[in-house]
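Visitor: Provided below for reference: sequence and predicted model.
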Amino acid sequence: MSVKVDLSVKPEVKGFFDPATNTISYVVKDPASDACAIVDSVMDIDYAAGRITYDHADELIAYVRDQGLTLEWLIETHVHADHLSAAPYIQRQLGGRIGIGRNITVVQDTFGKVFNEGTEFQRDGSQFNRLFDDGDTYQVGGMTCFAMHTPGHTPACMTHVMGDAAFVGDTLFMPDGGSARADFPGGDAGQLYDSIQKVLALPDTMRLFMCHDYGPNGREIRWETTVGDEKAHNIHVGQGKTREEFVAMRTARDKTLAMPKLIIPSLQVNMRGGDLPPPDEDGKRYLKVPINGL
């Protein structure tokens, strides 16, 4: 990574925990201005009832407005399989640009076929305002941020570094949580290990912010740690565990995991940048359930 990390820039980070999906969304404020970014927003769904609501997103919107902030970016660390993005809903109210990793096109191609979306579904990432390549930079106010391609969980996973804070998506969990699964289509445990090493090559004092926390062993929910803590204590990759050890562990563990409860609606919405599928002939919107498709 050729971009120099500036640990003297310390953005203000406000986390918002969604208990329904164990997701943490973030408002990240440039310390030198009123500019901010939102990372990994959540749209609420009652899947059994087919009902979409926006309580979590409205909380983010209220915070941005109450603090007098200007939203410049809505960052998706990856195409989430366990919650729906609220990025377009927030964008309509606060502005900003929606960004994701360029390999969204790989994910769109894969799941466009799974959900039999047809040729009208664009697989070129055009649903997003910016597709990030490894090492790309962007501005939040006066703060230069950059994106690191960290695939393995999904092909499009990116870690976003903003000053002394890095938002790792599902690449890492808290030290006692380890790492995310690598068995989704396009996932790869070896790639995930390599990506984690890229994150752990950042300075030890770099703050790391998780996309999810599940409170292992009944502890309280937490979402902030450091590179140094992960290197020393992460149960899957800490203390110099080898690539071979990690791949063996991850492969065996992934075979025991059930599919996320919201994977069917999440993928259909998130591969569209957070928009719902287009209306059918009757004017209503529908989500598909592919039988034996995942």
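Guide: Looks like it arrived, so ask away. Numbering: from 1, shown residues only.
Visitor: rest of the way, CA atoms for contacts and neighbours
Guide: Will do.
Visitor: residues contacting the residue nearest to residue 130 when sequence neighbours are not counted?
Guide: Leaving out its chain neighbours, the residue that sits closest to residue 130 by CA to CA, 6 or more residues apart in numbering is residue 99, at 4.6 Å. Residues near residue 99 by CA atoms under 8 Å, 6 or more residues apart in numbering: 73, 74, 75, 76, 128, 129, 130, 131, 132.
Visitor: try this one next to it:
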Amino acid sequence: MTASIQHFFDTATSSYSYVVADPASRRCAIVDPVLDFDAAAGRVGHSSAQRIVDYVNGHGLSVQWLLETHLHADHLSAAAWLKGQLGGRLAIGASIARVQRTFAGLLNLGESFPCDGSQFDQLFEDGEHFSIGELQAQALHTPGHTPACMTYLVGDAAFVGDTLFMPDYGTARCDFPGGDARQLYRSIQRLFALPDDTRLFLCHDYLAPGRNEHQHETTVALERQANVHVHEGVGEDAFVSMRNERDATLHAPALIWPSIQVNMRGGALPEAEDNGVRYLSIPLDRM
């Protein structure tokens, strides 16, 4: 049985979210939802996430899963808010605990912040099987961009997070704490071993020069043939050298610190302080 897949694009962060539904049972998963955030005003909003709520309710769907491909550093997750609106179990890769430990140290969160992934309902191990209604799915650990990156394989569809972009744009950066270009290359080769017609659904499209329309879907065959960073014939050492040199020229994402602090909590906002106000921190000279 083929999944029904609807994409949602967030213009502010060039991010894609998805609703993956089983037509038979009407059960679904929400992948990588975005919480609106106005950094200058310090305000969050739910317009982007509300589109998902409206779609789910309008199609008579029941949310079984909220799936995060990784701890995003470029947008805040709406998973916690959506869970409150629609239910479902919030899941991420089991290596999230390693990422939490790294950033809890950078943010000086102390022992009050548990670095064990307990903010999530399910921590997927590599190769673990699960279901979306009657659809069979599998969680694949594809680290490199971050240590906890996961790809969710649902039939002939794979939700790859930031591991790959459109062929004309290339691959994910690996210079965040715990990132590793060599691991990324090997993760990509694992994806390239999937059948040629496997559909790859991306978390971002930043528009390569010369292309004017955003795209969210490609295939294993197209990536293997034409990805500008890692097409067939590009060896591991050459890829690692290219990726490391390229990463050295990149700026940190504009929303990295707000995103990390919310997303490591499963999309929940920090607890209010004694004045009733929630705060996000920006550590100086730590990145």
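Guide: Received it, and whenever you're ready, just let me know what you need. Small disclaimer: the values here were computed from a predicted structure and weren't measured.
Visitor: quick one on the thing from earlier: in PyMOL, how would I select the buried members of the contacts of residue 99 of the first structure?
Guide: In PyMOL, this line selects whichever of these come out buried by 16 or more other CA atoms under 10 Å:
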select buried, resi 73+74+75+76+128+130+131+132
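Visitor: of the contacts of residue 99 of the first structure, just say which sits nearest to residue 169 of the first structure.
Guide: Nearest to residue 169 of the first structure out of the contacts of residue 99 of the first structure is residue 76 (CA to CA; 8.4 Å).
Visitor: show me what the closest one aligns to in the second structure.
Guide: With TM-score structural alignment as the criterion, the equivalent of residue 76 of the first structure in the second structure is residue 68.
Visitor: check residue 91 of the first structure too.
Guide: Under TM-score structural alignment, residue 91 of the first structure pairs with residue 83 in the second structure.
Visitor: and residue 200 of the second structure, how many neighbours?
Guide: By the criterion of other CA atoms under 10 Å, residue 200 of the second structure has 26 neighbours.
Visitor: what do you get for residue 197 of the first structure?
Guide: Counted with other CA under 10 Å, residues neighbouring residue 197 of the first structure total 15.
Visitor: how much space between it and residue 103 of the first structure?
Guide: Counting by CA to CA, to the nearest Å, the gap from residue 197 of the first structure to residue 103 of the first structure is 20 Å.
Visitor: again with residue 234 of the first structure
Guide: Counting by CA to CA, the gap from residue 234 of the first structure to residue 103 of the first structure is 27 Å.
Visitor: now do residue 11 of the first structure
Guide: 27 Å.
Visitor: now do the helices in the stretch 1-150 of the first structure.
Guide: Taking DSSP state H, counting those that start in this stretch as the test, the helices found in the stretch 1-150 of the first structure are 55-66, 87-94, 104-114.
Visitor: with mean neighbour count and distance to residue 19 of the first structure as new columns, can the ones you listed be given to me in JSON lines?
Guide: Output for these, formatted as JSON lines (neighbours: other CA atoms under 10 Å; distance: least, CA to CA, whole Å):
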{"stretch": "helix 55-66", "mean neighbour count": "16", "distance to residue 19 of the first structure": "10"}
{"stretch": "helix 87-94", "mean neighbour count": "18", "distance to residue 19 of the first structure": "19"}
{"stretch": "helix 104-114", "mean neighbour count": "19", "distance to residue 19 of the first structure": "27"}
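Visitor: any chance of JSON lines for those helices, columns distance to residue 229 of the first structure?
Guide: Formatted as JSON lines, the helices of the stretch 1-150 of the first structure follow (distance: least, CA to CA, whole Å):
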{"stretch": "helix 55-66", "distance to residue 229 of the first structure": "29"}
{"stretch": "helix 87-94", "distance to residue 229 of the first structure": "31"}
{"stretch": "helix 104-114", "distance to residue 229 of the first structure": "31"}
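Visitor: where do the strands sit along the stretch 51-200 of the first structure?
Guide: Using DSSP state E, counting those that start in this stretch, the strands of the stretch 51-200 of the first structure run over residues 51-53, 70-75, 97-101, 130-132, 137-140, 143-149, 158-162, 165-167.
Visitor: highest mean neighbour count out of these?
Guide: Using mean count of other CA atoms under 10 Å, the stretch among these with the greatest mean number of neighbours is strand 158-162 (a mean of 27).
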